[in-house]
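>>> Just need the structure, nothing else, for what follows:
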Amino acid sequence: MQVEKMVNDIENTGSTNSDARIQVTVFTPTYNRSRTLERTYLSLREQSFKDFEWLVVDDGSTDDTASLVAKWQQDENFFPIRYFFKPNGGKHTAHNLGVTLARGEYFAILDSDDWYVADTLEILSRHWLAMPDAMKLRYSSVEGICCREDGTMIGRPFPLDVYDRNLLTIRSLNDKPADTMGMHRLEVLRGFPFPDDFDGCFVPESLVWDRIAAKYDTRFINFIVGYKEYLPGGLTRRSLKAGLARSGPAVLYNREMSLRKSLPLAKRLKCKANVYRYALHNSMPILTELSAERSRLAGLAFAAVGYLVYLKDKAAVFREELKC
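A predicted model of the protein is given here:
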């Protein structure tokens, strides 16, 4: 509902463009990343593939992102730049808006502190174009490998240069799979929006990616398509207390993961305990979770383990506060 309202507001101000559909929307969600966004922009100007638009959704930045993008819109680019500002609501809300506004057949996500190599879009689109139409319906995305700025790979390469697999299967076979960037079928993404009823909470991206993986395969390729920089201000640098206090979506994520029979049993059991752990952190009723268990005894065991991890979290928060 929130996305529909934002889109209506944009349409009412005449900010959308109804140009003929293009092949790829490159989507960049951003929040106070003006320092790194130019590198992202310049990598798009170097693309050998030309049939794309750049869609920037600004999730409430207070820096000079808007003026930077306005300046770039005046440059002689071979691709259109579309910029939309929205109140801060989290990356997942920016994603939902981007998927709604996109005009491409495919949707490539390029974060505001990441950048492409010169033939990224060409390589990814080539793999899509090589698939027969009937085959495309089985796949949600084509994904290539990412590196750090120094060129070191993030995670392990795939066992084959072209590796068609389900994302959940990849995780079960490889504990540190390669970090990837990809090009998704927009039609698929529109069927799997992020939940927007967790105001102010961090919603794990894997919640949606795993839902998609339960229905679609992915083509993974051992080809470096981009670089990632992990900056302060993200989840890894957020205080533990703040993170746990806004971890309501983690209950939903772990509940769904605990039911994925394709995952190893140990992983599913851990997720089951995490349901109770995060429910306690967010003052959610434990009895509701217990009543959904097939076995009340097993539910009590998971709740007990979750409670112990919850206490461990509280101790870690206490130590964190002592250091402040």
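>>> going forward, measure contacts between C-alpha atoms and count neighbours the same way
Will do.
>>> where does the residue sitting furthest away from the middle of the chain fall, helix, sheet strand or coil?
Distance from the C-alpha centroid of the chain, by Cα atoms, centre = their mean, peaks at L297 (36.0 Å). Classification of L297 using DSSP: H, G, I helix; E, B strand; the rest coil returns helix.
>>> Could you pull up the residues touching it?
Going by Cα atoms under 8 Å, 6 or more residues apart in numbering, L297 touches no other residue.
>>> separation between it and A303?
10 Å (Cα to Cα, to the nearest Å).
>>> Could you tell me how many residues sit around S141?
Look at S141: counted by other Cα atoms under 10 Å, it has 27 neighbours.
>>> let's see this one next to it:
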Amino acid sequence: MNFIDYLPTLKNENITKNFKYKFTVFTPVYNRESTIHRVFNSLNKQTFKDFELILINDGSTDSSHEVILELLKTASFKVNYINNSENQHKMACYFQAIDLAQGKFLIILDSDDECVENALNIFNETYNSIPKNKREIISGITSLCMDVSGQLIGEKFPEHHYYSNTFRKNIYFPNSGERWGFTKTEILKRIKINPNMFSRGLIPEGLIWEFISSQGYETLYINEILRIYHTDTSNRLSNINHKKNSFGVAVYSISVINWFSGDYIFKKPKYFLKRTYTLLRAANYLNYKKQDYLRAIPNKGLKKIFEIGWHFKHLF
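The predicted model follows:
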């Protein structure tokens, strides 16, 4: 087993496609018959109309398909609806949507959440306000979220317009809370990911955001509350099942260690110790040899810690 084969890479070719819309909104659906209406309600109310919705029903076993067919009749915007016969998990659907996307910016709106009516307008105006000489290195914009009672989730960013990236934000603001934003579609279309990973449980979305960070792109973080985050569903896509999703967690941990430990191991050693711990915990549920993991860890210190921890991983 070579874990390095599962790390994303960036295709050399540039994407020069003339996009048809400013935004592509992507919504994956799995057993959301009672909540998918929130997405349609939110998008119908948008003050900015230059967008499409790519809606992928990922093998739902409830009445999501029938509900969606009725909601399509109410849509005041373009919808590209795909009804997958089998469940592929969110990451596979995301790359399915990336291939189909005709918007310059791609944004995920989960099937049990909402956004405020001027969300896309604020994203568009904020991007246009970025100095032209800086736009090339900006991968996207990320905003704040609130719960259904209107309370901010997490903390505000240090500045109203705060330039950073996913990795630096995670290590310097680890308790920042739920966030929401868009990514340039041209960057996403260049990402190459091993499709064999899609059948191995849930893959953390952070794998993509961390990879984009590793390629030198920045994100603009803004203190605008644009998404309404619901917590009333028990089987949210963001829920963690350590056994079921252990492969994705292992690849994520190995990726972060490979991409960032060289520059940050002495600045933030606790962060990489945590990632090593997470990797050991995931290894409990995976049938791979110790050497498979050691080959994928570039840092000698973390490699040694993992080797010692291997004998105690059943306790994690």
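>>> Check which residues of the lengthiest strand in structure 2 are buried.
In terms of residue count, the longest strand belonging to structure 2 (DSSP state E) is strand 218-228. By 16 or more other Cα atoms under 10 Å, the buried positions in strand 218-228 of structure 2 come out as 218-228.
>>> what's the most distant pair in those?
Greatest spacing in the buried residues of strand 218-228 of structure 2, by Cα to Cα: E218 and I228 (24.7 Å).
>>> Just list the residues touching the residue most central in space within structure 1, thanks.
Most central in structure 1 under Cα atoms, centre = their mean is E205, positioned 3.9 Å from the mean C-alpha point. E205 of structure 1 makes contact with H92, according to Cα under 8 Å, 6+ apart.
>>> likewise D217 of structure 1?
Taking Cα under 8 Å, 6+ apart as the test, what D217 of structure 1 contacts is 138-141, 164-167.
>>> what's the answer for G155 of structure 1, then?
Taking Cα under 8 Å, 6+ apart as the contact definition, G155 of structure 1 lies against 176-179.
>>> out of those residues, who's nearest Y116 of structure 1?
The closest of the contacts of G155 of structure 1, once distances to Y116 of structure 1 are taken by Cα to Cα, is D179, at 13.9 Å.
>>> give me the number of residues near the closest one?
For D179 of structure 1, the neighbour count with other Cα under 10 Å is 18.
>>> Please name the residues that touch the aligned residue in structure 1 for T276 of structure 2.
Under the alignment (TM-score structural alignment), T276 of structure 2 maps onto K272 of structure 1. Taking Cα under 8 Å, 6+ apart, we find K272 of structure 1 in contact with 254-255, 258, 302.
>>> Which ones among those residues map onto helices?
Within those, residues falling in helices by DSSP state H are 254-255, 302.
>>> related to what we said a few turns ago, after superposition, how close is the helix or strand that contains the match of T276 of structure 2 to structure 2?
Secondary structure from DSSP states H and E places K272 of structure 1 in helix 265-281. Following the fit onto structure 2, the mean deviation recorded for helix 265-281 of structure 1 is 2.4 Å by mean Cα distance after the TM-score superposition for structure 1.
>>> and of the contacts of D217 of structure 1, the nearest to V117 of structure 1?
Of all these, V117 of structure 1 sits closest to S141, with 18.5 Å by Cα to Cα.
>>> Now do the strands for the stretch 101-250 of structure 2: every range, in order, please.
Per DSSP state E, counting those that start in this stretch, the stretch 101-250 of structure 2 carries strands over the ranges 103-108, 114-115, 138-146, 161-164, 179-184, 191-192, 218-228.
>>> helices or strands up against the first one?
Judged by 3 or more Cα pairs under 8 Å, 6 or more residues apart in numbering; DSSP states H and E, the packing partners of strand 103-108 of structure 2 are strand 21-29, strand 179-184, helix 185-188.
>>> switch to 10 Å and redo it
With contacts taken as 3 or more Cα pairs under 10 Å, 6 or more residues apart in numbering; DSSP states H and E, strand 103-108 of structure 2 sits against strand 21-29, strand 51-58, helix 90-100, helix 119-129, strand 138-146, strand 179-184, helix 185-188.
>>> To D112 of structure 2, which of those lies closest?
strand 21-29 (8.8 Å).
>>> correct me, but L302 of structure 2 touches I257?
Yes. If you go by Cα atoms under 10 Å, L302 of structure 2 and I257 touch, sitting 8.8 Å apart.
>>> Could you find the counterpart of Y31 of structure 1 in structure 2?
Using TM-score structural alignment, Y31 of structure 1 sits opposite Y30 in structure 2.
>>> quick one: contacts for the closest residue to its match other than its chain neighbours?
Nearest non-adjacent residue to Y30 of structure 2, counting by Cα to Cα, 6 or more residues apart in numbering: S60, 4.8 Å away. By Cα atoms under 10 Å, 6 or more residues apart in numbering, the residues touching S60 of structure 2 are 29-33, 83-87.
>>> Kindly report the same for Q151 of structure 2.
By Cα under 10 Å, 6+ apart, the residues touching Q151 of structure 2 are 145, 225, 228.
>>> Including distance to Q291 of structure 2, could the helices and strands packed on strand 103-108 of structure 2 go into TSV?
Formatted as TSV, these follow (distance: least, Cα to Cα, whole Å):
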stretch	distance to Q291 of structure 2
strand 21-29	37
strand 51-58	36
helix 90-100	28
helix 119-129	46
strand 138-146	36
strand 179-184	36
helix 185-188	32
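>>> Out of these, flag the one nearest N196 of structure 2.
Among those, the nearest to N196 of structure 2 by Cα to Cα is helix 90-100 (10.0 Å).
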